[in-house]
Structure formats: structure tokens, C-alpha cells
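Asker: Attaching a predicted model along with its sequence, questions to come.
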Amino acid sequence: MERSSFDIRIAEKLNEKAITVPTPVQKDVIPLIYEGVNCLFESETGTGKTLAYLLPLIQRLCFDADDTDETLRQTKLLIAAPTKELASQIKAELNYFIPEGGKTLLCFGGSPLKRQIEGLKEKPFAVIGSPNRLLELIRLKKIKTAQVEAVVFDEADRLLSKEMSDESTVLLESLPAHVQFCACSATLPLHIQSRLTELLEETGIAEGKRTQIRILPKENILTEQITHWAFYTENRDKNDTLRRFLAAENPEKALIFCINAEQTEHTAEYLSFKHVDCFALHARTDKIKRKQALDKFKSGSCKVLVTSDLAARGLDIKGITHVIQMGLSENPDFFVHRAGRTGRSGNTGINVVIGDESDLHLLAQFEKKFGLIIYPKDLYEGKVVSADDC
């Protein structure tokens, strides 16, 4: 589907965003999704996956409809996402591109169910939410599945992880066989591809429709647009090393990843005590504070955000110059998603690992697996220097 095939209102919106050329994933996937194909696709972080599925669905379901106004008064699109932050970002893109008068609704746990039911009475075109909340609303017959034409699993590998697989599976089983299914992630391993393919066959969604799996060639963002540094430190000294690094580097915008909520809170409290302006963001953070933290970080009024892996998935925050990983998960996908918050949209960035012996042993494995060059660094007299120079 060429750019000229889009409705003029979509083309104008693309111009406003200075989007003139499709990314490789958009060029590859948009025609398939526009044709109604079930599409499972993998592409690196920062390559434009959200618009790759949103634009053709908006074009086909809204602008190509016999009666666009009537279509916009029915829930035609469901999008499942693993975090509220990612879902909010998707909702913002939808609101930007759908025709005037179209409504969207965000549905997540932690927000009053009654308010979301009231929101559904306004007949949103698209509902974006967690699998369990979408499923709950379907079971309550508040979402009319007969009207749904397409469903998207954004960050599909996370949605089919051990923690979320049951709800995601039942959600798909609750939808009519006529729906079009799309799934995407920066990491879509073979076992996830196989499980999704099985689900489409089991639910009948595959019947009568093509299913395409598209694994886009690596654009080497991880190796060419992101520089990787490693600082060795004992576990007890990680926060002090982080503080000294922030003072030495003075990053324009730094996203700091911790292993869990407890470490996130402890690290943010330590930095605040040392007079570093920062916010903490994790799954247990109050929703008002979560929004405040993200808004201030996005605007640049706060340059440091400390988070759990809540923010690793899919978030596109402009201007992140440094990602700092305070320890590593054994799952290399976490490393990729974290690092991919910088070096986006043609920009460069720095990914830093502050780790003990165990962390750096894992990092050496990731270096080999992804073909990276890791530069050992140290801090000397308030500056970042090569570890070889110390």
C-alpha cells in the first residue's frame, strides 16, 4: 500500500509528523494488514511497528467503510498491551490519526471498572487495554465482540509470557472467527510464533484468511546506533557508582532500569537523598504519580527516570540519550528491550550496564550473542574514562 493510497487526512497527519518515507517494517507489513491478512511480525525497537499496524487498520476500518460516521460509533478494534504506559502511547497515536469524532478508550486494572463501562457507552471505535480487563468487559457483555473486526497483540511475547498467557489465550478464544489478528514485538521467538499460529487455528481465526509471519532483517540499531559501556562494581556500591556516573556524564535524559520494584524505590530514594532530581516508576506506583513521572520525563523537566521493566516494552520517549541497566536478567530479550529505549528514529544513544561479576558475565554472553562491542569504563576524578586507563 503506497503512501498515496492513504486517505488525504492520514497523509496530512503524516506530513505534520514529518513522516515522509516508510520504515522497512512499515513498507513490508502495511500492505498485508490492509489486505486483511493475519500478520505476525518482528522488527527492532524504534522501527515504527505501532504505525505499521495502526495506519492500514484505520484506513481499512474507518476511511474505506461505506459509512465512516456509523463505523466510528462501533467498537471495531481491540488492542492488547502488557502495560498501561504502552497502551496510553498507542491510544495517543490512534487519537491522532482516526477521523474526527472517533473515540478511543483505555481499559486497565487499577482504574474503576464502572468508569470504563461508562466509557464503553460512548461507543469507542477502539479499546486498548490489558488482556484481563478486556476479557472482563467481554464477559460482562460490555464489549460487543460481534462488531470487532480486528485485534492486535502489541508486545506479543510479553502477552504470552507465563504471567499473562492464560488471559491472552482466553481473550483470543472469546472473539469471533471473522476477526483479523495482528501481533508484533521486537522479539518474537519461534515458540511464540508457533503458539500464536496454533491459537489462530484453534479459534478458527486462521480459517479463510492468510497468515503471514514477517521477521524483518536486523537494522543493526543495537550495534550501530547504540554504544555500550560497562562499569564493574560490587552490588552494594551500585547506587553510588550510578550517582557518580550521572554527575560525570550529566545526560540530557537518562532512563535507569532496575530488577524489581524494591530496587527501583531504593535507587530513586538514594538519588533523591544525594540531590539528584528523579522519579520512580514501577507496577505498584500510584497511577497519578505514574502519569506525573512520565509527563515530566517526556517534557525534560526531570532528566532522570528510575524504573522497573515496566518501561522497557514499546515506550517511545524522545530524547533519551542514556539507558542505564542496574543489573541484568538472564533473559537476553530484556537487555534488548531496555537498550532499545535509546538510539531511536535515527538517533544515537549510550547503553550502560552497572554490574557485579555475575552481571558482567551475563553481559559477555550477550556481547557474543548480539555481536556487540562492550567498552569497559571507570570513573576517575569526576570523568568517565576507559577502564584500561585506570
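Answerer: Yep, it's here.

Asker: From here on, just use CA atoms for contacts and neighbour counts.
Answerer: Fine.

Asker: buried residues in stretch 131-141?
Answerer: Neighbour-count burial for stretch 131-141 flags 131-138 (criterion: 16 or more other C-alpha atoms under 10 Å).

Asker: check contacts around L271.
Answerer: Neighbouring residues of L271 by C-alpha atoms under 8 Å, 6 or more residues apart in numbering: 239, 243, 277-278.

Asker: possible to save the buried residues of stretch 131-141 as TSV with distance to N235 and secondary structure?
Answerer: Shown next, in TSV, are these (distance: C-alpha to C-alpha, whole Å; DSSP: H, G, I helix; E, B strand; the rest coil):
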residue	distance to N235	secondary structure
P131	36	helix
N132	37	helix
R133	38	helix
L134	41	helix
L135	41	helix
E136	42	helix
L137	44	helix
I138	46	helix
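
Asker: List buried members of the contacts of L271 by neighbour count.
Answerer: Buried among the contacts of L271 (16+ other C-alpha under 10 Å): 239, 243, 278.

Asker: Distance-wise, check the first one relative to S272.
Answerer: N239 sits 11 Å away from S272, taking C-alpha to C-alpha, to the nearest Å as the criterion.

Asker: do the last one as well
Answerer: As for C278, its distance to S272 is 7 Å (criterion: C-alpha to C-alpha).

Asker: Put this next to the previous one:
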Amino acid sequence: MLTFNELGLSDPLIRAISEMGFEETTPIQERTIPAALRGRDLVGQAQTGTGKTAAFGIPMIEQINIENEQIQGIVLTPTRELAVQVAEELNRIGQFKRIRTLPIYGGQEITRQIRALKQRPQIIVATPGRLMDHMRRRTIRLQGVSMVVLDEADEMLNMGFVEDVETILVEVPGERQTLLFSATMPGPVRSLAQRFLKNPEYIQVQSREVTVPLIQQMYMEVQEKQKFDVLSRLLDIHSPDLAIVFGRTKRRVDELFEALNKRGYSAEGIHGDLTQARRDSVMRKFREGTIEVLVATDVAARGLDISGVTHVYNFDIPQDPESYVHRIGRTGRAGNTGMAVTLVTPRELGHLRSIEAITKRKIDRHPVPTIKEAIEGQQRITVDKLLRVIEEGELQYYKGLAEDLLLDNDSVTLVSAALKMLTRESDKTPVKLTEEAPLRAKKPLKGQGGYRKDGRGQRGSDRPGGKGRVKGRSERHGALTGRIH
């Protein structure tokens, strides 16, 4: 791999990249950055977690003219969370060149964004719907834009933003550079690239496996009614530092995180109906480790890049292989190992096999853990904690009290009592979740290599609780509803 010093970047960018802890490029960065610096239009196909943001962010910031106060770069993303995260990373990359990046998304007061735009940011990272709102208000003008990036293009099209994206691209000056990134390349994405990119260079990061090899993947076959008890046992056995639990619908997420809290786990939920302030609060708590379990829908968690996630639990099997890859890609990052567990009902085994076929990775079957194993797991965790305290020392303030206790009790009884007090007992508080219908295996679309999703290509909304225009099946059947999950 090339080092960033070998790319001929300016000193401010090298300094920023160094402070971010990056030394060597990832495969997508090694191939994308030099081509983008030469001014080429690009189509990049790479999975989540491959360093795509820096791959387009570095050349974009390198080419920004600091003396020009116009908006010079636009990045379109499918979700608010991804817009915020991309903007944060671009601001870190551009900090010493004094390049300002502003996220623009639905759910935040538009007057607040208008005030921020008066600070003259050079780069805008936006969801399509909110960017078009500003274009209609003439609070954002695109005549100075020289580079456009479409990030996660397949997801933007799946969410129904194709017309918005096309409208935006028509408004941007024709003499621009366009970079398109997508995890998959279905027909509509290829069509978009053919229409709006000029003789693009195609870059595909090949890997032996679509999914990250450092992630231990397994599934457990369970009945729908058993799922929650099994999840509780897994949390007791694994005791994850940070875990994400994926549910299929907004209602499922709400019921799950409330049920987890009833049983003594520290959990919060995130989906598209939450206010932006609430979403920000939940994500801040999760990043800080105040809560240990985040329950999320696919779209709400799309693009989340949180360090330290050790476990991903698919409470509901995802609707398609691409979503599976995105879900489990939340763990096993930056060279760390991770674990992904999928709970599958008997009628969903065919759907699981289709995921294995596309990801070219066999998912190991594991037996459902017993209550005894859950208790033993908690006991083992308690013993480990006790031994760590002994290793850390600084016990002098407690030794006198311990000696007094030993006058009336034997040492085995005392240690046993301490272990019992510290061990988390299995909570059997009754919990009732609304059952979800099982997913069936889906047939691949001819010539696209993808899987059909309900509501694909129809228009939706990127505003929380807003009235989307997707009309699919009801949440009761676990599919898309009139609002984005």
C-alpha cells in the first residue's frame, strides 16, 4: 500500500491526515485519490468500512480554492447520520487548510442552516431533499461547484431519491468533476453514471469475501417467540462493551429497547420517527458508552461509524444481502475483531442461504445457549472483574475490613458472597413483542445481480416523521411503510 506522503499532497493535508492517525492508504484510497487529483470522473465500488470518505474527501479538499467563498464541493448522502459523519471527517481533513464543511439535512431547523450558510462553507454534505429545499429558497447556489460526490448511490436510489439527485446534477455546472460511490452496481446506478459522468474510470475493490474476514459470523435457528430470551442470554454470555441490535421495523425497535431496559440492560433505540435532537442524544450516549446496547433499523444505522462496537445482533434477519453486509460492518473495524449473530426462524433458512450465496461466506450454525450457560457466562465475567481489581492493587483501605470479616466467616464463604453480589442474575421479567412475519428468499433481478426491495425506486422522505411517498406493505408485515425507517 502507498503511504499518504507518496501521493504528493499539500502540507496542510499531510498534517491533518497524520493527526487523524492515518499512514497507509486503503485499497480504495490508493486507486481513487491519484485519479481524482488528475480530474477524472470516477465510479467506485467498495463495501462499507473501506475508507471511502477519505478517498473522495482528500482530493476534494486538495482542490478547493480557499480564496473563493462560493460553495465548491457537494456531497450527497442518503441519510442524516451519514451526512453528519461525512461532514465531521471532511472538517478534520480540511482543518489546517481552513476548509469549512457544513452538513445540511432534514430534521434540523432550516433557519439554523441558513445562518450557518452565511459563514461561507466551501463544501456542503447534504441529503437530496433538504438540498433541494435550499435550492428553491436560493439559500444555496451551485454555480461555483466544481466537484460532486454521490455517496452510497445504491441506497439513495433505493430510498427513492433518483429524481432529486438528477435535478441537482442538472443544476450543477457541466464543467465539473463527478465521483460516484456505491456498494453495489444495479442497473439504475449504472444508468445514472452513464448519464451524468464523463468517461468515468471504474474502480472496484476486489476482496476474497464481501464481508469483513475479522468478523465471526454465526446464526441460531429459533422460533419467533423465543428470540428475546435468546438475545438476553447472548448478552449475558458475551457481555459486549458496545452492541448494536437490528430490528426490521420502527415498532420492533421501540418494543425491543423498552423490553431490554425492563430486564436491566442499558439500551436505547434509533429510527426515522425520532426527532433530530433525540437521535443526536442517543448517538452521543452510545459513543460515550453511557448505554451498552443500541437498537436500530437498517436505514437509521446506515453509515454509522462508531469505534468499539464488539457485537452485532440481527434480531430480525435483514431483507437483502446488501443490508446484511452493512449491518455486520458496524463491528470488526480498524483491524479489530467482531462478532455478528443472526437469529433465524425455521421458515427463513432459505433467505439466509441467499445471503450466504451473495456474500460468498458460510455463516456457521450455533446451538441456542441455555439458561445455565447464561448464568455461567455472568459468573465468568464477575470472576474476571474480581481478578482485574486484584491486579490493579490499591486494596489497603479494605484489608482491615476483610480481616474483621474473616474472624467470623471462612474465606470461601466470603468470596462466594462477593461473587453472588457482583454477578448479574438472569432476569425473567415477562416481555411481549409483536410477532413479525418471516421473510422469504427473494429471486435475483435479471441482469442486475441484486434483490428486489418493496418500494424500490419510489420516492420517500428524509425528514423524521415526515410524510414519505413510499406506499408499501404495512409495518405489521415487516416491510417499508409510508416513512423511512
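Answerer: Great, that's in hand. Treat the numbers as computed from the prediction; the structure is a model and nothing was measured.

Asker: quick revisit: go through the contacts of L271 of the first structure and name the one nearest K76 of the first structure.
Answerer: C278 (40.0 Å; C-alpha to C-alpha).

Asker: who's in contact with the alignment partner in the second structure of the closest one?
Answerer: In the second structure, the residue matched to C278 of the first structure (TM-score structural alignment) is A267. The contact partners of A267 of the second structure, taken as C-alpha under 8 Å, 6+ apart, are 257-258, 260-261, 291-295.

Asker: how deep is the nearest residue to A267 of the second structure once chain neighbours are set aside tucked in, by neighbour count?
Answerer: Nearest residue to A267 of the second structure, sequence neighbours excluded (C-alpha to C-alpha, 6 or more residues apart in numbering): V293, at 4.6 Å. By the measure other C-alpha atoms under 10 Å, the count of residues near V293 of the second structure is 27.

Asker: and if you look at I215 of the first structure?
Answerer: Other residues lying near I215 of the first structure total 18 when counted by other C-alpha under 10 Å.

Asker: That one maps to what in the second structure?
Answerer: When the second structure is aligned by TM-score structural alignment, I215 of the first structure is paired with Q204.

Asker: that older thread, any idea what the residue nearest to A267 of the second structure aligns with in the first structure?
Answerer: Using TM-score structural alignment, V293 of the second structure pairs with V304 in the first structure.

Asker: pretty sure that match is touching A247, no?
Answerer: No: contact between V304 of the first structure and A247 fails when scored by C-alpha atoms under 8 Å: they sit 11.7 Å apart.

Asker: Please tell me how far the aligned partner of G303 of the second structure in the first structure sits from G48 of the first structure.
Answerer: Taking TM-score structural alignment for the superposition, G303 of the second structure sits opposite G314 in the first structure. When C-alpha to C-alpha is applied, the distance between G314 of the first structure and G48 of the first structure equals 10 Å.

Asker: ok, these two, which is more surrounded?
Answerer: Per other C-alpha under 10 Å, whichever of G314 of the first structure and G48 has more neighbours is G314, with 27 against 18.

Asker: What strand or helix carries that one?
Answerer: For G314 of the first structure, there is no enclosing helix or strand under DSSP states H and E.

Asker: show me what contacts the residue nearest the centre of the first structure?
Answerer: Residue closest to the average C-alpha location in the first structure (C-alpha atoms, centre = their mean): G314, at 1.2 Å. Listed by C-alpha under 8 Å, 6+ apart, the contact partners of G314 of the first structure are 45, 86, 155, 337.

Asker: Relative to G382 of the first structure, which of the residues you listed is nearest.
Answerer: Nearest to G382 of the first structure out of the contacts of G314 of the first structure is H337 (C-alpha to C-alpha; 29.8 Å).

Asker: Let's verify the closest one: helix, strand, or coil?
Answerer: Going by DSSP: H, G, I helix; E, B strand; the rest coil, the secondary structure assigned to H337 of the first structure is helix.

Asker: neighbours around it, how many?
Answerer: Number of residues near H337 of the first structure (other C-alpha under 10 Å) recorded here: 21.
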